[in-house]
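# can't give you the sequence, but here's the structure:
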């Protein structure tokens, strides 16, 4: 059995470890991070060349099932995976960690896009902690606020004129996030609803400090694609022969 796992997320690595070595696993990473954490099993890095390229790769390498374990905001890849799996006539599962849920005391401002997030900053404060990754900073390029941008790799221009870049990789601790908000005198946090525990302490720290949080909602997954909420559930789907949720 050969399973193709798309994505370099924490869940993708955990799934590869759960299946290997009993199942042949190939993990495909986009190559956007300079030094990614590599999973066990076979690894390929780089794009496929769109839907047709991915479908051709699946057929050429005799893939029995595809698991989309990309980041919840990798919308283009998720839709490409759905079309490619249908073209190649192989089952597809989307592994999606649950999104975050607001708690008592949270001051969330849900928005539908990075552009909406930039507009939502008006009146919330002058010092912004931006944790949406290094892609998409152009949406904030014309904002007058000061930004602390945290990402794994250095972001590309355009970006806000008043920007300090912090290169760091999770998981992050609650004490560390408390100190960061205090040290940089943060007024407002901007984040995507990535879910998971690795980066959630910033939400707890913002709640304690009474800081508003602009939260970009997740894009939808392709219609009709089966989902699993954990690597364990995805591994069970593989072991059952791709039957059930």
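Nice, I can see it. Since the structure is predicted, the reported quantities are computational estimates derived from the model, not experimental observations.
# make it CA atoms for all contacts and neighbour counts henceforth
Fine.
# Could you report the neighbour count for the closest residue to residue 231 other than its chain neighbours?
In this structure, residue 231 finds its nearest non-sequential neighbour in residue 15, 4.8 Å apart by C-alpha to C-alpha, 6 or more residues apart in numbering. Neighbours of residue 15 under the rule other C-alpha atoms under 10 Å: 25.
# adding another structure so you can compare the two:
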């Protein structure tokens, strides 16, 4: 049996490891946007397939039995291509999606539909921004000249960037104590994040709650309707029952 895992996430690596240990031939596909990615078990390919037609042809050529889309919740284009390509090739598709974050008591969350909407909210919420939305799409904040930004991402971001900013290159997981110290040390008064979900980067939300800071949360984009699970164990069961 051959399974293609569209990955790059911690869940994708865990799934590849579990399937590989059970003797399933796993090919993990990484987008190649991170310079030094954490590699999963099994075979790894880096880069795109050439759109829907390219992926559909690749699935047929390699006689893939199933595809698991375990990409980041905001990898919208990859998810759409996977849905269209598997439909064309007649290959079963499963979406492995970590649950989104939910506000708790004491949280001051402001939801935004996209990064542009998040940027519009900021001037009314604070002046020193901790921006943790990744290195793509930062142009949405480039025009906010009166605000100062601490931009955290894995690899260096490309311009345009906000005029007043500092870039912090770092990779999770993060701890609450460290996030609290980071927010206080840089005098942050508002946090911006995507609803990535999971525990690796959730500590900043706890720290913001403890410090009474407002948080702008960007909603997840819609995904095509397909079979979906939230846990790696469920995805393993799905694959083994194909």
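Arrived safely, thanks for sending. Here the structure is a predicted model, which is why all the values come from computation and not from measurement.
# Any idea what the TM-score is?
The TM-score (TM-score structural alignment, normalised by the length of structure 2) is 0.98; 240 aligned residues with a C-alpha RMSD of 0.6 Å.
# what about the strands in structure 2?
2-6, 25-30, 43-46, 66-69, 93-96, 108-112, 128-132, 148-153, 164-169, 190-194, 214-218, 227-229 (DSSP state E).
# Outside of the third one itself, which residues are in contact with it?
Same thing as strand 43-46 of structure 2. For strand 43-46 of structure 2, the surrounding residues in contact (C-alpha atoms under 8 Å, 6 or more residues apart in numbering) are 26, 27, 28, 29, 30, 31, 32.
# Same list (those) but as CSV, adding distance to residue 94 of structure 2.
Output for the contacts of strand 43-46 of structure 2, formatted as CSV (distance: C-alpha to C-alpha, whole Å):
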residue, distance to residue 94 of structure 2
26, 15
27, 15
28, 14
29, 15
30, 17
31, 18
32, 22
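# Could you dump the strands of structure 2 into JSON lines with mean neighbour count and distance to residue 176 of structure 2 added?
Formatted as JSON lines, the strands of structure 2 follow (neighbours: other C-alpha atoms under 10 Å; distance: least, C-alpha to C-alpha, whole Å):
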{"stretch": "strand 2-6", "mean neighbour count": "22", "distance to residue 176 of structure 2": "30"}
{"stretch": "strand 25-30", "mean neighbour count": "22", "distance to residue 176 of structure 2": "29"}
{"stretch": "strand 43-46", "mean neighbour count": "14", "distance to residue 176 of structure 2": "33"}
{"stretch": "strand 66-69", "mean neighbour count": "23", "distance to residue 176 of structure 2": "30"}
{"stretch": "strand 93-96", "mean neighbour count": "23", "distance to residue 176 of structure 2": "27"}
{"stretch": "strand 108-112", "mean neighbour count": "17", "distance to residue 176 of structure 2": "17"}
{"stretch": "strand 128-132", "mean neighbour count": "22", "distance to residue 176 of structure 2": "15"}
{"stretch": "strand 148-153", "mean neighbour count": "21", "distance to residue 176 of structure 2": "16"}
{"stretch": "strand 164-169", "mean neighbour count": "14", "distance to residue 176 of structure 2": "17"}
{"stretch": "strand 190-194", "mean neighbour count": "24", "distance to residue 176 of structure 2": "14"}
{"stretch": "strand 214-218", "mean neighbour count": "23", "distance to residue 176 of structure 2": "16"}
{"stretch": "strand 227-229", "mean neighbour count": "15", "distance to residue 176 of structure 2": "28"}
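# Make a markdown table out of those and add distance to residue 53 of structure 2.
Formatted as a markdown table, the strands of structure 2 follow (distance: least, C-alpha to C-alpha, whole Å):
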| stretch | distance to residue 53 of structure 2 |
| --- | --- |
| strand 2-6 | 16 |
| strand 25-30 | 16 |
| strand 43-46 | 18 |
| strand 66-69 | 15 |
| strand 93-96 | 16 |
| strand 108-112 | 33 |
| strand 128-132 | 34 |
| strand 148-153 | 32 |
| strand 164-169 | 36 |
| strand 190-194 | 30 |
| strand 214-218 | 31 |
| strand 227-229 | 22 |
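# which one of those lies closest to residue 202 of structure 2?
Comparing the strands of structure 2 against residue 202 of structure 2 with C-alpha to C-alpha, the closest turns out to be strand 190-194 (10.0 Å).
# name the helices or strands packed onto that closest one?
Other helices and strands packing on strand 190-194 of structure 2, by 3 or more C-alpha pairs under 8 Å, 6 or more residues apart in numbering; DSSP states H and E, are strand 128-132, strand 214-218.
# for those, which one sits closest to residue 120 of structure 2?
Nearest of these (C-alpha to C-alpha): strand 214-218, 10.5 Å.
# Please tell me I have it right and residue 167 of structure 2 contacts residue 152.
Yes - the pair residue 167 of structure 2 and residue 152 passes the contact test of C-alpha atoms under 8 Å, sitting 6.0 Å apart.
# Count the neighbours of the nearest residue to residue 41 of structure 2 once chain neighbours are set aside for me.
Spatial nearest neighbour of residue 41 of structure 2, chain neighbours left out: residue 17 (5.2 Å); criterion: C-alpha to C-alpha, 6+ apart. As a burial measure, residue 17 of structure 2 scores 16 neighbours (other C-alpha under 10 Å).
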